[in-house]
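In: Predicted coordinates and the sequence they were generated for:
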Amino acid sequence: MSKIDLARAFGFSDTHVDQLYDAGAPFVERGGPGRPWKIESAAFIPWYIKRKQDAATNDFGRVKTREMTARAKQRELKVADLEGQLIPTVEVVAYLADANSTIRARFAAIESQVPGLSDEQREQLRSAIADSIEGLSGDKPEDWKSAPTDGEDDEMDFG
């Protein structure tokens, strides 16, 4: 049997047959320019079947390992939940929102704690505060409730 015959018999492309031989498929004689490959199908067929079985077994083993790992993680999370070691997402979100609000308020208070600022200095301070808050929380000044500009009793309202 030649390489072309093998490809036709199994519905393989020539490239796939070459890949199989690179992977160790048995053959009688390697072909070359003007010389066809000599292949013994009686040796190739069992080799190919074993290769497919090994691939399927390896795939099944990987799937089974992933499944066992996932189940073990689920059990660990359930135990941690029962022992009170997990914090519900709602509580974490509420805590972070409160912390973010506190940070905003403290940043807003900075301006009122620095007396004697010129209008230009006050604007630079506001800009620096706005940049800091935006960097911390992703909030943008246009999302804030208001930003006073009259110079009197200037406390920024960050929401």
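Out: Perfect, thanks for sending it. Numbers count the residues shown, from 1 in each chain.

In: From now on I want contacts and neighbour counts done on CA atoms only, so please keep to that.
Out: Fine.

In: Give me the buried stretch members for stretch 39-47, please.
Out: By 16 or more other CA atoms under 10 Å, the buried positions in stretch 39-47 come out as 39, 44.

In: here's the one I want to compare it with:
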Amino acid sequence: MAGASGGKIVNRQGLAEFFGVSLPTIDAWVRSKVPYLQKGGKGREWQFDTAAVVEWRIRQAEEASNKKLASLEAIEKETARVKLEQEKLKLAHAKALVVPMDQMERRLAIVFAEIRTNLRNVPGRVSSLILGETNERKMVAVLMEEIDRSLAGLADFDTNSLDESIDDSN
């Protein structure tokens, strides 16, 4: 018996044999909206037009191919974006707009050591000034003045002078 689109009308078993697939595959196709002439049910077999199913399978293959192509294009776009970012980074490095992380870490370690040294020296510098002092406000004022002096010295600390010593260590 021929279907409306010129194919052969078959049941699930016939469709499985026609395409050389298993019955579970046909069931999966049904869940994926394969075209059918009659829905199976209580005492009634599924009926499929093989020509309509062939056309449906061709459309599915085209859609899958288009998705793969879209995925490939997305990968190519991402690759191009990453390459562009790498080139931007190289340019920024050449213009000295960025600093390598290890160089920055060494510079920060030196700056933090300077901060530590300055702050740890505060007690020695102020002890003679507050020795015997009983006025808490005056002691706090002396300490704050020395801390501010240490911080001002750190503000004037020239990190650019570190470049040569850091570069020499490489």
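Out: Structure received. What you see is a predicted model; the values in this text were computed from it and never measured.

In: give me the number of residues near the corresponding residue of structure 2 for residue 24 of structure 1?
Out: If you follow residue 24 of structure 1 across to structure 2 using TM-score structural alignment, you land on residue 33. Applying other CA atoms under 10 Å, we find 10 residues neighbouring residue 33 of structure 2.

In: ok, residue 33 of structure 2 to residue 83 of structure 2 distance?
Out: Applying CA to CA, to the nearest Å, the value for residue 33 of structure 2 to residue 83 of structure 2 is 42 Å.

In: One more: residue 13 of structure 2?
Out: For residue 13 of structure 2, the distance to residue 83 of structure 2 (CA to CA) stands at 53 Å.

In: Kindly report the same for residue 27 of structure 2.
Out: Computed as CA to CA, the residue 27 of structure 2 to residue 83 of structure 2 distance reads 46 Å.

In: and what of residue 151 of structure 2?
Out: 43 Å.

In: Neighbour count for the two, which is higher?
Out: Neighbours were counted for residue 151 of structure 2 and for residue 83 using other CA under 10 Å; residue 151 has more, 15 against 12.

In: how about the more buried one, what's its partner in structure 1?
Out: Per TM-score structural alignment, residue 151 of structure 2 is not aligned with anything.

In: go on, residue 80 of structure 2?
Out: With TM-score structural alignment as the criterion, the equivalent of residue 80 of structure 2 in structure 1 is residue 71.

In: Residue in structure 1 paired with residue 12 of structure 2?
Out: By TM-score structural alignment, residue 12 of structure 2 lines up with residue 3.

In: Show me where structure 2 has its helices.
Out: 12-19, 23-31, 50-94, 101-120, 122-130, 136-155, 162-168 (DSSP state H).

In: Tell me which of these sits nearest to residue 44 of structure 2.
Out: Comparing the helices of structure 2 against residue 44 of structure 2 with CA to CA, the closest turns out to be helix 12-19 (11.4 Å).
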